[in-house]
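# coords below, sequence missing:
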């Protein structure tokens, strides 16, 4: 009896194993049938072109990986390769390591620290035949190939002064790490016959403010065939006409934007910024002012001793100029101005006025201010000067600019002096 039961149990056990294996095999072959019948698609024979493209993709991916790890280092390497592609001789390139200290406004207290700015500067001499648009396209295409896909926090600002110079500023987030200056060779343009001459020469960036109410003095100054920056009011009667003509002639133009002065009885001008404005109003006003002058590359303040000394308001304004890729020059109408510092902090190419030529209406005073500007240019190799289209100022400039050029001083567009 027990023997019969054991045989029955063994038989039942074997049947269960058989059924389990059968079910497993059925499901296995069913899944293969479904995969090959409805899901699987036969692989195509891959061409040599595919493998070539795949190799390029892997190389690009590797470079992108390098950008993510060392964005500044790899960008400098890429830029040197770009110069090689442009067939620029090494003898026409001089690099400099620039260190800059930006002190806080006098009355800011201890809430602001000294800023340290360090960057590498490429000084590159090119011939008249080298077109700026070719350089720009090379830079833009390489930027799109590597920087944009890698999502590296690198951005650049580019300012093209027709037939004179091309200024490029490259930032990692808000930190300037590379400045590139292409200078056109020839006495009819920048005045430099060698890149060494440019680096060693005392240079003056002359900005003429308050442009737009008269064409007479503009025509006189342009007859000197000297790089001069013209700061144009947004709503003056001849602003648009002058902006267009200066652009055609290859001069640098910027927006001369009125800002609220300490003396609130003074009217700064149409399109002015006031400290009672909120962030949206400031932005709207600036964009409207910019829209009046289509050929400008930057901006500086007219008056503005009150507005530029209000840290929040001027920083709101600087943010708009940054969005529009425009540089900013602090006219420095007040010792407590935050404009230049704010631009540096936000990573916007910027400069600050060193000398006012004619804040006192006297020929003797203007002549003395030019001597001061020449002294500073000799000492620091650069000076930013502001003057105005007034009879005495233009009279002195017409006489002194040729003398300064003959003595070895070089006049350059403002974009060359940005930090």
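The structure has been received and is ready for your questions. Everything numeric here is computed off the predicted structure, so don't read it as measured data.

# When you work out contacts or count neighbours from here on, use the C-alpha atoms and nothing else.
Fine.

# tell me the contacts of residue 246?
Residues near residue 246 by CA atoms under 8 Å, 6 or more residues apart in numbering: 252, 253.

# State the distance from it to residue 400.
According to CA to CA, to the nearest Å, residue 246 and residue 400 sit 22 Å apart.

# next one: residue 318
Residue 318 is 34 Å from residue 400, by CA to CA.

# Looking at the two, which is more packed in?
Neighbours were counted for residue 318 and for residue 400 using other CA atoms under 10 Å; residue 318 has more, 25 against 15.

# three-state assignment of the nearest residue in space to the more buried one that is not next to it in sequence?
Ranked by CA to CA, 6 or more residues apart in numbering and with sequence neighbours excluded, the top spatial neighbour of residue 318 is residue 343, at 6.2 Å. Recorded secondary structure, residue 343: helix (DSSP: H, G, I helix; E, B strand; the rest coil).

# count of residues packed around residue 343?
So residue 343, with other CA under 10 Å, has 26 neighbours.

# mind listing what it touches?
315, 318, 328, 349, 350.

# if you look at the residues you listed, which of them are in strands?
328, 350 (DSSP state E).

# Please identify which pair of the contacts of residue 343 lies farthest apart.
315 and 349 (13.9 Å; CA to CA).

# Would you mind telling me which of the two has more residues around it?
Using other CA under 10 Å, the more surrounded residue of residue 315 and residue 349 is residue 349, with 28 against 21.

# That one: what's it in contact with?
Applying CA under 8 Å, 6+ apart to residue 349 gives the contacts 157, 169, 326, 327, 328, 343, 418, 419.

# Just give me the neighbour total for residue 181.
20.

# which SS state does it fall under?
Three-state assignment for residue 181 (three-state DSSP): strand.

# Below is an additional structure, to be compared with the one above:
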């Protein structure tokens, strides 16, 4: 009886151990199955299409538009370039921003012969420099108007042109055949007739400005009075700018006439070309005149000049911000 009871007890123990082993195996199998479930699910998922990938990707940030300065022969048409150019900030005392904005100086020639057009120009906000002829009917009145508007003005001094004969001295103040003393005396007298001038530029003068013998004594007068010089460049052989630099006279050169045409549309087209040249060079001085079509163009320009990709400056400002017209190195 005791032996039978012992065998039954041993069988129960083996059954319990066996059951525990089965439970352990089952638990292990279940754990492995759970671990692989995510892996199997990923393998079962279909690959996303390119469109789905693009849709699920974050949208790229918009790129900032870069403004590229182009030469006069490349890039956008002038009208489109002016319309799309970033707006310039309001000027501070007429000086450009420190970001390298190109400079553009406009000299308006032939002042002193009339007042109607001059008063219209005086009403403009565009920084300009007036060049006033000596000994004309309204020379002093023009200078007084410029001073009242804080517009710098220079003496527009008649000089001999290639078409002028040496005997026609009434057409010019400085010309071939004059002695150095005569050049100095005539220059001094013309300057005295128009007090307050900041400097001088030549009226005509395609012959006189080719002569170093004439330009050297002329520059001596400007140096002694602390005045500046603008070479109108009526001839490609002019030595006036070189003589000014040699004498230590601050000087600029004309880089383009704006109004060789009396057609306002042609003037506007020429202006767009000169603006692109200013962008290319970094600084540009141009010349126009007190003429009906020119003044009408300037009045239209007055409404939009602050939105152009150049900063308008006067001749004194141009000299202060450049090395005789060449942009200063940063």
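Now that the structure is in, tell me what you want to look at. For clarity, every value in this text was computed on a predicted model and none was experimentally measured.

# So after superposing, what's the score?
The TM-score (TM-score structural alignment, normalised by the length of the second structure) is 0.65; 231 aligned residues with a CA RMSD of 2.1 Å.

# quick revisit: from the contacts of residue 343 of the first structure, which is closest to residue 236 of the first structure?
Looking across these and measuring by CA to CA, the closest to residue 236 of the first structure is residue 328, at 20.5 Å.

# Next one: the aligned partner of the closest one in the second structure from residue 249 of the second structure, what distance?
Using TM-score structural alignment as the criterion, residue 328 of the first structure maps onto residue 229 of the second structure. From residue 229 of the second structure over to residue 249 of the second structure the distance is 7 Å, taken as CA to CA.

# any residues in contact with both of these two?
Counting by CA under 8 Å, 6+ apart, the residues touching both residue 229 of the second structure and residue 249 are residue 222.

# Leaving out sequence neighbours, find the closest residue to residue 218 of the first structure.
Closest to residue 218 of the first structure by CA to CA, 6+ apart is residue 389, at 7.4 Å.

# so what's the aligned residue in the second structure for that neighbour up against?
In the second structure, residue 389 of the first structure lines up with residue 290, judged by TM-score structural alignment. Going by CA under 8 Å, 6+ apart, residue 290 of the second structure touches 108, 109, 110, 111, 117, 118.

# what's the closest of the residues you listed to residue 223 of the second structure?
When the contacts of residue 290 of the second structure are compared against residue 223 of the second structure (criterion: CA to CA), the nearest one is residue 109, at 22.4 Å.

# And the helices in the second structure?
With DSSP state H as the criterion, the second structure has helices at 2-44, 50-56, 78-84, 116-122, 139-148, 180-192, 212-225, 240-247, 264-281, 292-301, 315-321.

# dump the residue contacts of residue 237 of the second structure.
Residue 237 of the second structure neighbours (CA under 8 Å, 6+ apart): 209, 210.

# and if we set it to 7 Å?
Residue 237 of the second structure sits next to residue 210 when contact means CA atoms under 7 Å, 6 or more residues apart in numbering.

# distance of the most centrally placed residue in the second structure from residue 318 of the second structure?
By CA atoms, centre = their mean, the mean C-alpha position of the second structure lies nearest to residue 102, the distance being 2.6 Å. Distance, residue 102 of the second structure to residue 318 of the second structure, using CA to CA: 11 Å.

# How about residue 140 of the second structure?
Remark: distance between residue 140 of the second structure and residue 318 of the second structure (CA to CA) = 25 Å.

# and the counterpart of residue 208 of the second structure in the first structure, how many neighbours does it have?
Mapped onto the first structure by TM-score structural alignment, residue 208 of the second structure lines up with residue 307. Residues lying near residue 307 of the first structure (other CA under 10 Å) number 26.

# ok, now which ones touch the closest residue in space to residue 307 of the first structure that isn't next to it in sequence?
Distances taken as CA to CA, 6+ apart place residue 260 nearest to residue 307 of the first structure, at 5.3 Å, with adjacent residues excluded. Taking CA under 7 Å, 6+ apart, we find residue 260 of the first structure in contact with 268, 272, 273, 274, 303, 304, 305, 306, 307.

# change it to 8 Å
Counting by CA under 8 Å, 6+ apart, residue 260 of the first structure makes contact with 268, 272, 273, 274, 275, 303, 304, 305, 306, 307.

# What lines up with it in the second structure?
By TM-score structural alignment, residue 260 of the first structure lines up with residue 160.

# ok, that match to residue 214 of the second structure distance?
From residue 160 of the second structure over to residue 214 of the second structure the distance is 11 Å, taken as CA to CA.

# And residue 300 of the second structure, by the same measure?
Plainly put, residue 300 of the second structure is 40 Å away from residue 214 of the second structure if you go by CA to CA.

# The two: who's more crowded?
Neighbours were counted for residue 300 of the second structure and for residue 214 using other CA under 10 Å; residue 214 has more, 23 against 12.

# and the more buried one, what does it touch?
So residue 214 of the second structure contacts 174, 175, 176, 178, 179, 180, 183, 208 (CA under 8 Å, 6+ apart).

# ok, so of those residues, who is nearest residue 24 of the second structure?
For the contacts of residue 214 of the second structure, the nearest to residue 24 of the second structure is residue 208 (115.8 Å; CA to CA).

# just to revisit the earlier point, now the contacts of residue 214 of the second structure: which count as buried?
Neighbour-count burial (16 or more other CA atoms under 10 Å) applied to the contacts of residue 214 of the second structure gives 174, 175, 176, 183, 208.

# Spatially, what comes nearest to the second one if we skip its sequence neighbours?
Which is residue 175 of the second structure. Using CA to CA, 6+ apart, the closest residue to residue 175 of the second structure is residue 160 (4.8 Å).

# With the first one instead?
In space, and not counting its chain neighbours, residue 174 of the second structure is closest to residue 159: 4.8 Å by CA to CA, 6+ apart.

# who touches that neighbour in this structure?
Taking CA under 8 Å, 6+ apart as the criterion, residue 159 of the second structure is in contact with 171-175, 202-209.

# Give me the buried entries from these.
172, 173, 174, 175, 202, 203, 204, 205, 206, 207, 208, 209.

# Map the third one onto the first structure.
Okay, so that is residue 174 of the second structure. By TM-score structural alignment, residue 174 of the second structure lines up with residue 273.

# quick one: its match and residue 282 touch, right?
Yes: using CA atoms under 8 Å, residue 273 of the first structure is in contact with residue 282, at 6.5 Å.

# biggest helix in the first structure by residues?
The first structure, longest helix under DSSP H: helix 2-34.

# So for that helix, what gets flagged as buried?
For helix 2-34 of the first structure, the neighbour count (16+ other CA under 10 Å) marks no residue as buried.

# name the helices or strands packed onto it?
Judged by 3 or more CA pairs under 8 Å, 6 or more residues apart in numbering; DSSP states H and E, helix 2-34 of the first structure is in contact with no other helix or strand.

# Noted, bye for now.
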